[in-house]
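Peer 1: Sequence plus the predicted model coming up.
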Amino acid sequence: MRRSLTLFLVLPVLASCTTVVPGSPTPGTALEQRGPAGTVPAGLDRFYGQQLGWQDCAEYATTGTTRTQYKNKKDIECARLEVPLDYTKPDGQTIRIGLLRRQATGDRIGSLVINPGGPGASGMSAAASLSAQVGKSDLGTRFDLVGFDPRGVGSSQPQVRCLTDAERDTDRLDVDIDTSPAGIAQTEAENKTYAEKCAATTGPDLLANVGTRDVVRDLDVMRSALGDEKLTYLGYSYGTHIGAGYAAAFPANVRALVLDGAVDPTQNQVESLIAQAAGFQKAFDAFSAWCAKRQDCALGRDAAGASKAFRELTLPLAQRPVDVGPRKLSYNDAITGAIQAMYSEELWGPLNAGLTELKNNDGEVLMQLADAYYDRDKDGKYATITDAFTAVKCVDEPRVTDRAVLDDVARRYKAAAPFLDDGNPAAGALDSCAFWPVPPTAQETKPVTGLPPTLVISTTGDPATPYQAGVNLAKELGGGLLTYEGNQHTVYLQGNECVDPIGDDYLINLTLPAAGKTCS
């Protein structure tokens, strides 16, 4: 299945009352009511003032990763937030949003709500992974760290799920690089079938209300239920899109926003895709320059020839996948593994090792990188991220069905990222969104007014959300910009001794860095 137009992967709170009471939904559950806090939209009182039942996180785990993260962790607790499925029908069907919290240990300001992006990534898992680090910092003293799984994702109920684990494995073997009329027709038929499976398995009602428009509404319910008059938020990657959407919808409810790895608010879907292709090529070129200095570089000692060497090494997989135990490494998996490695310099070594293995007809490391991208655990279980990603993108963006535009996008993409050029004539196929069973729900963006100062962090060598996107978002929000010179996707709370203190100071004291501040 080809996804031809898809981007690759407080104020002081009200007094709280926390008690374990008879009739709790599960033994050991602490029922807590901190809301309603701040502004409550008409008709939504019961959601904004709801109790949350906090308990051990073990039963919230849905993947191998989260089972490990949540097991026997005493510093975190989990709950679910009830929200309307359709905000135009607040008395109708409801769904539940998964929450994970590490409570503040000192003079509490409020909650720091985080989302790691995707769309489709688990904010609960992200918060669990950051809990130990945050606990050692001033952030952990002053803020409850709260991660959430957006509607349809992970521990939220119900989930968006389109393919079974076995079907996902099979899909990864389906190369779909034939751009002949017959090849395009086959790809489009597969994409149509995928959309139909999503509708049948997930249901059109959830698919119609799974976009960023609704996640932003959920975030405001969450703010109030957590007891915060105003929102303090940290968003990475697509999470910056949620943050910007919240700023536009609820500017008066914002205390502080840190947006790291920005989605560009000035670009349409096509321009974002081409910019991302160029970003990945820039990252690949940086990898190639690093690799060329090594005696063991799988792509040779000439960085200028690395794109060609990469294509020559990976393209044969389109016809002859490599056995990796009972599985096969496909051309798609090799490309996905390389894309995964572009997100951080720490993965450049494994990528070189994987490409060296491939020379010897071994695909184990590249398969591990691809599995990490798709969040597939060692038991063959997939997280919901891939299906949720597609579902959100299909309602967040207008459909592109003009074949002339699709062909132009394919041509421009190959030109922007030659290391990903499969050698076939440029032609685009209708993706799954063209056959989606529900219409887009994205709303026209409007200038944001009445917003307090915000902080955007942008990395010069970010492959997935190129640097200029952060510049544009900071300008759009009228906030501060912190530049990080490096080759990775996002940087805050990853141990950088320049970036982390600046972000902490902003979140705690609302102090922006000096104009033009750069870290490395």
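Peer 2: The structure has been received and is ready for your questions. Just so it is clear, the structure is predicted and the values come from calculations on it, not from any experiment. Numbering: from 1, shown residues only.

Peer 1: C-alpha only now, for contacts and for neighbours.
Peer 2: Fine.

Peer 1: And the strands in the stretch 401-520 of the chain, which stretches?
Peer 2: Listed in chain order, the strands of the stretch 401-520 of the chain (DSSP state E, counting those that start in this stretch) span 455-459, 480-484, 518-519.

Peer 1: Compare those and give me the one nearest residue 164.
Peer 2: strand 455-459 (36.2 Å; Cα to Cα).

Peer 1: list the helices and strands that closest one packs on?
Peer 2: strand 254-260, helix 467-477, strand 480-484 (3 or more Cα pairs under 8 Å, 6 or more residues apart in numbering; DSSP states H and E).

Peer 1: now, of those, which is deepest in the fold?
Peer 2: Comparing the helices and strands packed on strand 455-459 by mean neighbour count (mean count of other Cα atoms under 10 Å), strand 254-260 ranks first with a mean of 25.

Peer 1: second one coming, line it up with the first:
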Amino acid sequence: MTRTRALLATLAAGALLVLTGCTVPGFLQPERDRSEPTGETVGAELEPFYSQVLEWERCGEFQCATATAPLDWSDPAAGEIELALIRQAARGGGDPIGSLLVNPGGPGVSGYDFIAESLDFAVGPRLQERYDVVGFDPRGVSRSTPVTCHDDEEMDEYLYGIVDAERGSDEWIAEVGASATEFGAACAERTGELLGNVDTVSAARDLDLLRAVLGDDELHYLGYSYGTLLGATYAGLYPEKAGRLVLDGAIDPSSSAREVVREQSIGFEAALRAYLADCLGGPECPFTGSVEDAEAEVSRLLASVERSPLRGSDGRYLGANALIWGIIWPLYSPAAWSYLDDMFESLMFGDADFALALADGYHDRDPDGTYLDNSNEAFAAVNCLDYTVDADPESMRRDAAELAEAAPIIGPYFGFGDIGCSVWPVPSEAERVPIAAEGAPPILVVGTTGDPATPYKWAVALAEQLDSGVLVSYDGEGHTAYNKSNACVDDTVEAFLLEGEVPEEDPRC
């Protein structure tokens, strides 16, 4: 449903921004190699988890530890899973405010890697001075006990395989459904009981466990994209333990799966139009004429590879789905729009490699064909538990037609997303409802007016749902707003996290 701010960090590492998370300055705080739990009273079945002492070890320039959590929070005695943590100790001397847990989104993205590889992109220097910055892999993700499904070759076929039938036809739905069924069966076989316990509510309960074993009476938290849903869910479950929560690139917890897809289709289409307008104003744009002319050319390219996929130099084929991923990835950040110039120009000459490379970036696939993590598997597993779907083909066709009308370029290829979860081996029982978090202190909700992945209206909705929600609007393009060179947003977020200052009204940055 959403991807993540970590995509932006990956693009930034490609020379868009300077990231220094792997080149930490020499001054470090003296080692604090143990985290003592808060000692709060919990039920007997949870006491072994809440009383554990974290032992921190050096891992490069950071400290790392592993916590254990119940496999199934409804039955804590049923087994355990591991949660991987990474920490940058507060750099400013004296007593830190506490831990600042950071989630980059996804679902399914490694918060561990986010801190290890792009600390300065994740959190500004003023926060690094006063907080122990903690990244973590949620349950099912990467270094924590993971969801495991396909090997690399199988994943290539699942993501990039070409369906030789008309999109939306009975034959096409059957073939896509068979592929999704095979994928889900592999996940169930290789993951086991965990597959039914990677929902966001379970991850939010893990978040409270981490708060306690880190020794913090309140949770201080910075969540991006899907991380806003995780943070809001936490506030709804534990309003009395919420500290300073910032939710940037907000998701509306009450939105259904189809509402999410519709709004994202519209959002990415708007971002594509903004890119094309910017491109046509430059000297090296591969398009000519008006924005409408350029949009028509993008539609033509998509229709062309849908009919006749282009073969890449590695033997894979570029179909419309892969091209959509290649288009979407750079739309997360205006700083990456120039990649689209090169991609579209290469496509016009029949070269699929640049588009495949961008699609690979979206899916964390290395040029040698290996997948760098399990984000694709975890993404599917979490979403299929968090959202209910409608498996009726006629209903899906109606929705697809509405998407194509709402977003004529992107929409035709965003339809039929319910197929995968309709055959998932663990049925969802989730209800999409507003979250009020009554009794929680002020919660900052940050929204970007031109955000394609988490549309601004979701931030408005979440701020209104939360009893103590405070909206911070950024008038701009791209996914998320904090720590991306806007002083108004940065100052507002950091004054809140550092001093507890709450803006009297939306600053409209």
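Peer 2: The structure has been received and is ready for your questions. All values reported here derive from a predicted model rather than from experimental measurement.

Peer 1: quick one on the thing from earlier: let's have the strands of the stretch 401-520 of structure 1 in TSV, adding distance to residue 137 of structure 1.
Peer 2: What follows is the strands of the stretch 401-520 of structure 1, written out as TSV (distance: least, Cα to Cα, whole Å):
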stretch	distance to residue 137 of structure 1
strand 455-459	19
strand 480-484	20
strand 518-519	20
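
Peer 1: how about those, which one is nearest residue 52 of structure 1?
Peer 2: Closest among those, using Cα to Cα: strand 455-459, at 30.1 Å.

Peer 1: Tell me the counterpart residues of that closest one in structure 2, please.
Peer 2: Counting by TM-score structural alignment, strand 455-459 of structure 1 pairs with residues 444-448 of structure 2.

Peer 1: how about that stretch: buried residues?
Peer 2: 444, 445, 446, 447, 448 (16 or more other Cα atoms under 10 Å).

Peer 1: Then stretch 370-386 of structure 1?
Peer 2: 370, 371, 373, 374, 375, 376, 381, 382, 383, 384, 385, 386.

Peer 1: re earlier: tell me the one of the buried residues of stretch 444-448 of structure 2 nearest residue 201 of structure 2?
Peer 2: Distances from residue 201 of structure 2 to these, taken by Cα to Cα, are shortest for residue 445, at 19.6 Å.

Peer 1: For residue 362 of structure 2, see how far away the closest one is.
Peer 2: Remark: distance between residue 445 of structure 2 and residue 362 of structure 2 (Cα to Cα, to the nearest Å) = 26 Å.

Peer 1: Quick check, central residue of structure 2?
Peer 2: For structure 2, residue 106 is the residue whose C-alpha lies nearest the centre (Cα atoms, centre = their mean; 2.1 Å).

Peer 1: Please tell me I have it right and that residue contacts residue 7.
Peer 2: No - using Cα atoms under 8 Å, residue 106 of structure 2 makes no contact with residue 7, being 9.3 Å away.

Peer 1: list residues touching both of these two?
Peer 2: Residues touching both residue 106 of structure 2 and residue 7 (Cα atoms under 8 Å, 6 or more residues apart in numbering): none.

Peer 1: Check the mean deviation of the match of strand 455-459 of structure 1 from structure 1.
Peer 2: With mean Cα distance after the TM-score superposition for structure 1, stretch 444-448 of structure 2 departs from structure 1 by a mean of 0.4 Å once superposed.

Peer 1: Helices of the stretch 301-450 of structure 2, start to end?
Peer 2: Assigned by DSSP state H, counting those that start in this stretch, the stretch 301-450 of structure 2 shows helices spanning 320-331, 337-348, 353-362, 375-386, 393-406, 418-422.

Peer 1: Distance to residue 485 of structure 2 for those helices - can I get that in a markdown table?
Peer 2: What follows is the helices of the stretch 301-450 of structure 2, written out as a markdown table (distance: least, Cα to Cα, whole Å):
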| stretch | distance to residue 485 of structure 2 |
| --- | --- |
| helix 320-331 | 18 |
| helix 337-348 | 17 |
| helix 353-362 | 24 |
| helix 375-386 | 28 |
| helix 393-406 | 32 |
| helix 418-422 | 38 |
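
Peer 1: and of those, who's closest to residue 256 of structure 2?
Peer 2: helix 375-386 (9.6 Å).

Peer 1: That closest one: average distance to aligned residues in structure 1?
Peer 2: Helix 375-386 of structure 2 sits 0.7 Å off on average (mean Cα distance after the TM-score superposition for structure 1).

Peer 1: which bit of structure 1 covers that helix?
Peer 2: Using TM-score structural alignment, the match for helix 375-386 of structure 2 in structure 1 runs over residues 385-396.

Peer 1: For residue 465 of structure 2, find the nearest of the helices of the stretch 301-450 of structure 2.
Peer 2: Between residue 465 of structure 2 and the helices of the stretch 301-450 of structure 2, the tightest spacing by Cα to Cα is seen for helix 375-386, at 18.8 Å.

Peer 1: For that closest one, buried residues please.
Peer 2: In helix 375-386 of structure 2, counting by 16+ other Cα under 10 Å, buried: 375, 376, 377, 378, 379, 380, 381, 382, 383, 384, 385, 386.

Peer 1: Contacts made by stretch 198-211 of structure 2 with the rest, please.
Peer 2: 49-50, 67, 69, 72-73, 99, 138-140, 217-219, 229-231, 233-234, 237-238, 381-383, 385-386.

Peer 1: In strands only, show me the residues you listed.
Peer 2: 67, 69, 99, 219 (DSSP state E).

Peer 1: what's the matching residue for the third one over in structure 1?
Peer 2: Okay, so that is residue 99 of structure 2. Aligned partner of residue 99 of structure 2 by TM-score structural alignment: residue 111.

Peer 1: That match contacts residue 147, doesn't it?
Peer 2: No - at 9.9 Å, residue 111 of structure 1 does not count as touching residue 147 under the criterion of Cα under 8 Å.

Peer 1: Pull the contacting residues for residue 294 of structure 2.
Peer 2: Residue 294 of structure 2 neighbours (Cα under 8 Å, 6+ apart): 276, 287, 288.

Peer 1: overlap between these and structure 1?
Peer 2: Of those, the ones still in contact in structure 1 (both residues aligned by TM-score structural alignment, their matches' Cα atoms under 8 Å) are 276, 287, 288.
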